[in-house]
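S.K.: Have a look at this prediction, sequence included:
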Amino acid sequence: MQTSERLPTPDAAASPATLRGPRPGDIGFVVQSHAALYAADYGFDASFEALVAEIAGKFLASNDEARERCWIAEIDGEPVGSVFLVRASDAVAKLRLLLVTPQGRGQGLGQRLVDEAIGFARSCGYRTITLWTQSNLTAARQIYQRAGFGLIESKPHRSFGQDLIGETWELRL
């Protein structure tokens, strides 16, 4: 689970963001936005895009609407962010694919997306939410910490054309 981190470019005239379920074309936005932002910001290669496409495609093909969700954040009808909550087991959910584009940054949208997913997980009866991110994604890590997640494992790995430190985080509900 990752989010890209350029400095916010708030626009005082921008409309507030709204959260909604996915519509046709939104999963393409999720894949394209992750691939482009992570390539530009972190030098991630096409294997990252493949992972995002796999996660998003699996959600489209077989999500359980009663226990799994995708939220799309939009401003003035344009998508600017996403997050997924998917089932890992009856008791455990996974937070996946958190992203806020530069156009959506600076208004707490990442936190809103995570909080929405946590509320949904609680309503479904999950007892734990886990996520996987990278140590260099400091903005995302701050969001997870503020939401009450704790770091439970760090492990160096080579992925997406980079040497990274993968982190597993967990929130007990």
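M.R.: That came through fine. Numbering: from 1, shown residues only.

S.K.: from here on, contacts and neighbour counts on C-alpha atoms
M.R.: Fine.

S.K.: and for stretch 43-60, what are the contacting residues?
M.R.: 27, 30-32, 34-35, 38-39, 86, 97, 159-162 (C-alpha atoms under 8 Å, 6 or more residues apart in numbering).

S.K.: let's bring in a second model and compare:
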Amino acid sequence: MLSVRQADRAGDLGWVVMVHGEVYHREFGWTTAFETMVARIVADFAAGHDPAREALWIAERDGERVGSVALVADDMPDVARLRVLLVSPAARGLGAGARLVRQALEFALDRGYRRVVLWTVDGLESARKIYQAEGFVLAGAEPHAGFGHPVTGQTWVLELAARRHSMVR
């Protein structure tokens, strides 16, 4: 059985960092530079997130962690940022990624954010499909030094007003 819960148990934050490092190295050859970036994101969240406006969730399958996503306040008012979305290979195709993203977007709506942004890289097709299904639009792309080899960074944006309108119907 698949479930989504707040990341509030011992080991949750460390697991997010570890699984990102392991999976992205195995699948894309990314270096520890990527794991370091994820560790900073998670450490910043742990050190000072506002629980009323920011959260991190864990997807579990039969009690085992299989995915993560976070929603954090951006530097711009009323804008949130989606971070650290990942579903472990063994749980892909079960809808965990879509459930995690929907959980984060519902949280953003409930907290009054007007926009959600995210940064990712090209080549992550499953994640891109989830973002597009939820209404995110590609707002820009640029070369990025990458995490062992060059990639194209992408910024995606979702205007929550349109989502609110579609939910009312």
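M.R.: Thanks, I have the structure now. Everything numeric here is computed off the predicted structure, so don't read it as measured data.

S.K.: TM-score for these two?
M.R.: After superposition, the two chains reach a TM-score (TM-score structural alignment, normalised by the length of structure 2) of 0.92; 158 aligned residues with a C-alpha RMSD of 0.7 Å.

S.K.: re earlier: the contacts of stretch 43-60 of structure 1 into a markdown table, with extra columns for distance to residue 75 of structure 1, secondary structure and neighbour count?
M.R.: Formatted as a markdown table, the contacts of stretch 43-60 of structure 1 follow (distance: C-alpha to C-alpha, whole Å; DSSP: H, G, I helix; E, B strand; the rest coil; neighbours: other C-alpha atoms under 10 Å):
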| residue | distance to residue 75 of structure 1 | secondary structure | neighbour count |
| --- | --- | --- | --- |
| 27 | 17 | helix | 20 |
| 30 | 15 | helix | 24 |
| 31 | 19 | helix | 21 |
| 32 | 18 | helix | 14 |
| 34 | 18 | helix | 27 |
| 35 | 21 | helix | 22 |
| 38 | 21 | helix | 20 |
| 39 | 24 | helix | 17 |
| 86 | 25 | strand | 23 |
| 97 | 19 | strand | 24 |
| 159 | 32 | strand | 14 |
| 160 | 30 | coil | 19 |
| 161 | 33 | coil | 13 |
| 162 | 32 | strand | 12 |
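
S.K.: closest to residue 16 of structure 1 among these?
M.R.: residue 30 (20.0 Å; C-alpha to C-alpha).

S.K.: That closest one -> structure 2?
M.R.: By TM-score structural alignment, residue 30 of structure 1 lines up with residue 16 in structure 2.

S.K.: Return the residue of structure 2 aligned against residue 73 of structure 1.
M.R.: Here residue 73 of structure 1 is matched to residue 59 in structure 2, going by TM-score structural alignment.

S.K.: now the helix or strand where residue 73 of structure 1 lies, how far from the chain's geometric center?
M.R.: Using DSSP states H and E, residue 73 of structure 1 falls within strand 69-75. In this view, strand 69-75 of structure 1 has its centroid 10 Å away from the chain centroid, taken as C-alpha atoms, centre = their mean, to the nearest Å.

S.K.: what sits against the match of residue 73 of structure 1?
M.R.: 2-5, 65-68, 96, 100.

S.K.: repeat for residue 19 of structure 1
M.R.: Shown in contact with residue 19 of structure 1 (C-alpha under 8 Å, 6+ apart): 71-74, 113.

S.K.: where's the residue mapped onto it from structure 2 relative to residue 40 of structure 2, distance?
M.R.: Under the alignment (TM-score structural alignment), residue 19 of structure 1 maps onto residue 4 of structure 2. Residue 4 of structure 2 is 23 Å from residue 40 of structure 2, where distance means C-alpha to C-alpha, to the nearest Å.

S.K.: looking at this, residue 98 of structure 1 is in a strand?
M.R.: Yes - checked against DSSP: H, G, I helix; E, B strand; the rest coil, residue 98 of structure 1 lies within a strand.

S.K.: Would you confirm that it contacts residue 80?
M.R.: No - counting by C-alpha atoms under 8 Å, residue 98 of structure 1 does not reach residue 80; the two are 11.0 Å apart.
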